[in-house]
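> Below is the sequence, then the predicted model.
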Amino acid sequence: MISKKTINAIEVCVYLAGQRHAGYVTTTEMSPRLDLSISYLENILKPLKAHHIVSAMKGPGGGYMIQGDMSLISIWDITSVLECTLNASPSEDADMCDDTSTPASYELGLEQVVKTTLSNFTLADFVDESRDQEARSFVQTMGRFKFKPMVAPLMPKAPNSVFQLSMMMA
């Protein structure tokens, strides 16, 4: 069946797809939102980058981003990167056993159902458009590097000159 790592990889890709208008997202930003450690995120993102599902950029303003159109990336594309057992072609396993009542053919049929089902869903199916609008407006107001707004300077409440000082003393 599908491992927890693969489920986390799907969640990471859905999160990145939802943040595509915000630019590159760092693992430091993703870690608290997805409740995953930074090193675990990097282990997930490395094979996804190697298979051109996500792109990475180093340096200031860098991070990870979904590569390409999210309506063309199926959930199966993400799953097949991390699941070796589901990645086997049916023709290789079909020669092992022609009897449909054996466990091997049952597993093969189950894998085909999983593959077909996951191929029918894309990342676009899981991205919430209302959150996408919020992210876009956040980027427009905060900028590409997501700096926090500066705190208003504190104005001292003291006299500005000796004349004001003498007026306060009287």
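Looks like it came in fine.
> C-alpha only now, for contacts and for neighbours.
OK.
> any idea how far residue 129 is from residue 49?
Distance from residue 129 to residue 49, counting by C-alpha to C-alpha, to the nearest Å: 25 Å.
> Then residue 136?
For residue 136, the distance to residue 49 equals 24 Å [C-alpha to C-alpha].
> Structure two is appended below for comparative analysis:
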Amino acid sequence: MISNKTINAMDVCVFIAAQQNLGRVSTTELSQRLHLSVSNLESILKSLKDRHIVSSRKGPGGGYEIRGDLALISMWDIASVFEPTLIQQSSGDQTIEAADFEWGLEKVIIDTLSQAALSDFVPAQPLQTHVETPVINRFKFKPLAAPLVPKAPNSVFQLHMAL
């Protein structure tokens, strides 16, 4: 029922909220920490910005921050940006032929996420922002050996200098 984009949006909001005291969070920092592509992050952040959940500032010292009080933003406020409900999917006089359990499950999800505030998921200590580069690349290839450079003259004209 909940898409990966919604889960990623919740992770983004939790990370930004955890860094709130340290300043704004850049897209590259979010990308490195959450292992998401920059284009995916930008689409998530644009939707969140349009719904006034995050705000942004450009330039040096810029980045994203949560707009408003963390205790007043529910996880459903974030999820509803990306998740269409069965009520939203119905248009006008059309009746949705959904089973009762689908309606019940959707109501449970909405109620649960509405009761959870963003501040409930923010750790007391800010997350470390230092990202260490992995020693082994992601394909786990062995590092290449240094190329051998010959110690001989490069041309006939340099040959007389070597003798």
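In hand now; what should we look at? Just so it is clear, the model here is predicted, and its values are computed rather than measured.
> circling back to that earlier point, residue 129 and residue 49 of structure 1: which has the busier surroundings?
Taking other C-alpha atoms under 10 Å, residue 129 of structure 1 and residue 49 do not tie; residue 49 has more neighbours (16 against 12).
> Can you show me the helices along structure 1?
4-18, 27-34, 38-50, 75-82, 90-94, 103-119, 129-142, 162-169 (DSSP state H).
> Please identify the buried residues of the longest one?
Of the residues in helix 103-119 of structure 1, those buried by neighbour count under the rule 16 or more other C-alpha atoms under 10 Å are 104-105, 108, 111, 115, 118-119.
> Next, the angle from it to helix 75-82.
Here helix 103-119 of structure 1 runs at an angle of 130 degrees relative to helix 75-82 (axes from the mean of the first three to the mean of the last three C-alpha atoms, to 10 degrees).
> just the last one next, same as before
Note on geometry: by the same axes, to 10 degrees, helix 162-169 of structure 1 and helix 75-82 are set 100 degrees apart in direction.
> Trace residue 129 of structure 1 over to structure 2, please.
Counting by TM-score structural alignment, residue 129 of structure 1 corresponds to residue 124 in structure 2.
> Nearest to residue 63 of structure 1, out of the helices of structure 1?
Closest to residue 63 of structure 1 of these, according to C-alpha to C-alpha: helix 27-34, at 7.0 Å.
> how close does that closest one sit to structure 2?
Comparison of helix 27-34 of structure 1 with structure 2 after fitting gives an average deviation of 0.7 Å (mean C-alpha distance after the TM-score superposition for structure 1).
> from the chain's centre, how far out does that helix sit?
Computed by C-alpha atoms, centre = their mean, to the nearest Å, the chain-centroid distance of helix 27-34 of structure 1 equals 9 Å.
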